[in-house]
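# please find the sequence and the predicted model below.
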Amino acid sequence: MTASKPTNANFDRFLHARRKLYNYIFLGLTGLATAIALAALALILETLVVKGVAGLDIHVFTMSQPAPDMAGGLLNAIVGSLIMCAIGMVIALFVGILAGTWLAEYGDGTKLATIVRFLNDILISAPSILIGLFVYELLVRPFHGFSAAAGGVALALLAMPVATRATEDIMRMQPNALREAGMALGANRGHVIRSIIWRASKSGLMTGALLSFARISGETAPLLFTSLGNPFLSTKLTQPMASMPTTIFQFAMSAYDDWQRLAWAGALLIAVAVLTTNIIGRALTRGSTHK
């Protein structure tokens, strides 16, 4: 009996040393992976900032797409992106908020809600080029022409599932006491949802809207199949319209140095817009959590 105690103690020390070794190896591998990811991100941001700032000037915001070796900017692309994103966001928020409300308040536990939720999850991860091809067959090919309206619809289909998921999640977080208190005062279910639950979910709904905008602001593939592009400033929804992603794609693939500089400037503007949107969304989420 006495001879087994040192053996057990040595074995315990061996197991403890092995666990510490495995822990150090795991920490080292995770630290190395984090360092590689941060280094890659730093290099991307450095390249984007250095080349993007070099291409920024007042003409970027005041002049439209130039011919090669001539002065110009990205005004037509900026205006076109704002118009099509606005169309997409109006459609996506209208459908997404209503769909998310139904999933959270009316369809919970039903087979239809399960199917809708499953399809919505598929749409969230669907490749944007497939959405572009679908809208091309739906709104471009039958009318024999590209249009800004088709581009807005394509962006709406990309933003809609994000808005739906965000709406459902934020409304499920609201306590049932709010619903019970409203109904106890004699209000019907629809009035309680509109006047109490939506108001309590306001910051979360705004966060979902911002995340939806961040999702579509840099999309290129669906716009290549729908709005195509336009070298001139245009606000007609039935005509082709320029956008920042398609213009960046065109300029980056060109052999002209001035177009490539504008492409880097446009990429920097989109990155800043997406980063700002995500920061605002996180701030709103944190604020609603602390309330």
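It's in. Numbers count the residues shown, from 1 in each chain.
# when you work out contacts or count neighbours from here on, use the C-alpha atoms and nothing else.
OK.
# residue 153 contacts residue 135, correct?
Yes: using Cα atoms under 8 Å, residue 153 is in contact with residue 135, at 7.4 Å.
# enumerate every residue touching the most centrally placed residue in the chain.
Nearest to the mean C-alpha position of the chain, by Cα atoms, centre = their mean, lies residue 215 at 2.0 Å. For residue 215, the contacting residues are 158, 159, by Cα atoms under 8 Å, 6 or more residues apart in numbering.
# okay, residue 153 and residue 135: which has more neighbours?
Relative neighbour count places residue 153 above the other of residue 153 and residue 135, with 26 against 23, counting by other Cα atoms under 10 Å.
# any idea which element the residue nearest to that one when sequence neighbours are not counted lies in?
Residue nearest to residue 153 in three dimensions, not counting chain neighbours: residue 88, with 5.8 Å by Cα to Cα, 6 or more residues apart in numbering. Per DSSP states H and E, residue 88 falls inside helix 75-101.
# remind me what that helix packs against, helices and strands.
helix 59-62, helix 148-172, helix 202-216, helix 244-252 (3 or more Cα pairs under 8 Å, 6 or more residues apart in numbering; DSSP states H and E).
# could you dump the ones you listed into a markdown table and include distance to residue 7?
Converted to a markdown table, these look like this (distance: least, Cα to Cα, whole Å):
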| stretch | distance to residue 7 |
| --- | --- |
| helix 59-62 | 77 |
| helix 148-172 | 56 |
| helix 202-216 | 60 |
| helix 244-252 | 69 |
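# structure B:
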Amino acid sequence: MSTTTTTPPTPSAPSGHTPLSVRSRGAGTRRAKDRVASVVLTAAMVLAMIPLVLIIFEVTRRGIGVVDLDFLTQREPPPRREGGGYAAGFVGTLYIMALAVLMSIPFGIATAVYIVEYGPNRLTAVIRFFTDVMTGIPSIFVGLFVYGLLVVGWGGLGFGTFVGAVAIAVMMLPIVTRSAEEMLRLVPQEIRNASYGLGARKWQTIVHTVLPAAGPGLATGSMLAVARGIGETAPLMLTAFGSGLIVTAFQGSAQGAVPLQLYRGASQPFEAGIDRAWGAALCLFALVLLFTVVARWIGSRGAARTS
């Protein structure tokens, strides 16, 4: 008795659809376009990195032999004399940046909280508009504004640490506000609704739920703002003014800063002073790189924790 094996019929492709095994028309053209686009984008990335690599190489080559413990702890000697360091500039930069952080980061985060949690309204639209405008304002205009408002006007505070910190804080504020706004918008609305469902008020939800959830992103934006402010020169020329001495006065005495000493050292004709300027450039580059890496690390840890 013979048994017949019947094979199930092969399902045919629905009408109007092409099976995956059949190569569609234009696939080769699309693949060629994809390869061309990949090559063009890779070449553009390489071209964009060439100036950065050259800058890093030149700054490191010229400054690595200057930076040592004496460079960080000694004052700047006369331009002709070798040795010495930028201790006054480092102390002044840390002093100014500490005050600028205290003025810009809390105010910037508070502004972003108002925009996200209490908007939209006409006031938030105006705040967002002026924040965007401030982001693109040249830094020399900020220095002129603070100079006219605080240094020679409105009581005539004169040059000093406080007015320099105000200028840097104005530069940092829009960066902190915009980055904090984007981070707060990434917090899911369900988290807020859950807090409201448990009986929390709006301010309790913001303080105990929203801000901790956006904490890593807020820290990242703040670090990037500090990295931007620490290298600014033009606002400090019109506010802190610069000094070769270590100044601890809050206001009323010209304050030193590494960018100011770098600018003045690079603009003079003596080789010793120019070498110190290269060392200062390397230190500033290292500080900016440090803050950027820390910001990326905090952001990656926050993303990993969220996922």
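Thanks, I have the structure now. Owing to the predicted nature of the structure, the values given are computational and were not obtained by experimental measurement.
# starting at the chain centroid, how far to the helix holding residue 88 of structure 1?
Chain-centre distance of helix 75-101 of structure 1: 12 Å, with Cα atoms, centre = their mean, to the nearest Å.
# pull out the buried residues from it.
75-81, 83-93, 95-101 (16 or more other Cα atoms under 10 Å).
# matching residue 149 of structure 1 against structure 2, which residue comes up?
Using TM-score structural alignment, the partner of residue 149 of structure 1 in structure 2 is residue 162.
# over to residue 265 of structure 1?
So, by TM-score structural alignment, residue 265 of structure 1 is matched to residue 279.
# in a strand, that's where its match is, yeah?
No: counting by DSSP: H, G, I helix; E, B strand; the rest coil, one finds residue 279 of structure 2 to be helix, located in no strand.
# now do the contacts for it.
59, 62, 63, 64, 65, 66, 67.
# distance check, it against residue 202 of structure 2.
Note on residue 279 of structure 2: its distance to residue 202 of structure 2, by Cα to Cα, to the nearest Å, is 51 Å.
# could you do residue 271 of structure 2 as well?
Per Cα to Cα, residue 271 of structure 2 is found 61 Å from residue 202 of structure 2.
# how about residue 283 of structure 2?
With Cα to Cα as the criterion, residue 283 of structure 2 and residue 202 of structure 2 are 45 Å apart.
# more neighbours: which of the two?
residue 283 (20 against 13).
# give me the element that one is part of.
Counting by DSSP H and E, residue 283 of structure 2 is found in helix 271-306.
# tell me the angle that helix makes with helix 215-229.
170 degrees (axes from the mean of the first three to the mean of the last three Cα atoms, to 10 degrees).
# ok, and the closest non-adjacent residue to residue 133 of structure 1?
Nearest to residue 133 of structure 1 is residue 225, by Cα to Cα, 6+ apart, at 6.4 Å.
# which one in structure 2 is aligned with the one you found?
With TM-score structural alignment as the criterion, residue 225 of structure 1 matches residue 238.
# wait, what's in contact with its match?
So, once contact is read as Cα under 8 Å, 6+ apart, residue 238 of structure 2 ends up touching 143, 144, 147, 159.
# what about those, which are in helices?
143, 144 (DSSP state H).
# reformat the contacts of residue 238 of structure 2 as JSON lines; add neighbour count and distance to residue 247 of structure 2.
Formatted as JSON lines, those follow (neighbours: other Cα atoms under 10 Å; distance: Cα to Cα, whole Å):
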{"residue": "143", "neighbour count": "26", "distance to residue 247 of structure 2": "21"}
{"residue": "144", "neighbour count": "19", "distance to residue 247 of structure 2": "23"}
{"residue": "147", "neighbour count": "25", "distance to residue 247 of structure 2": "20"}
{"residue": "159", "neighbour count": "24", "distance to residue 247 of structure 2": "12"}
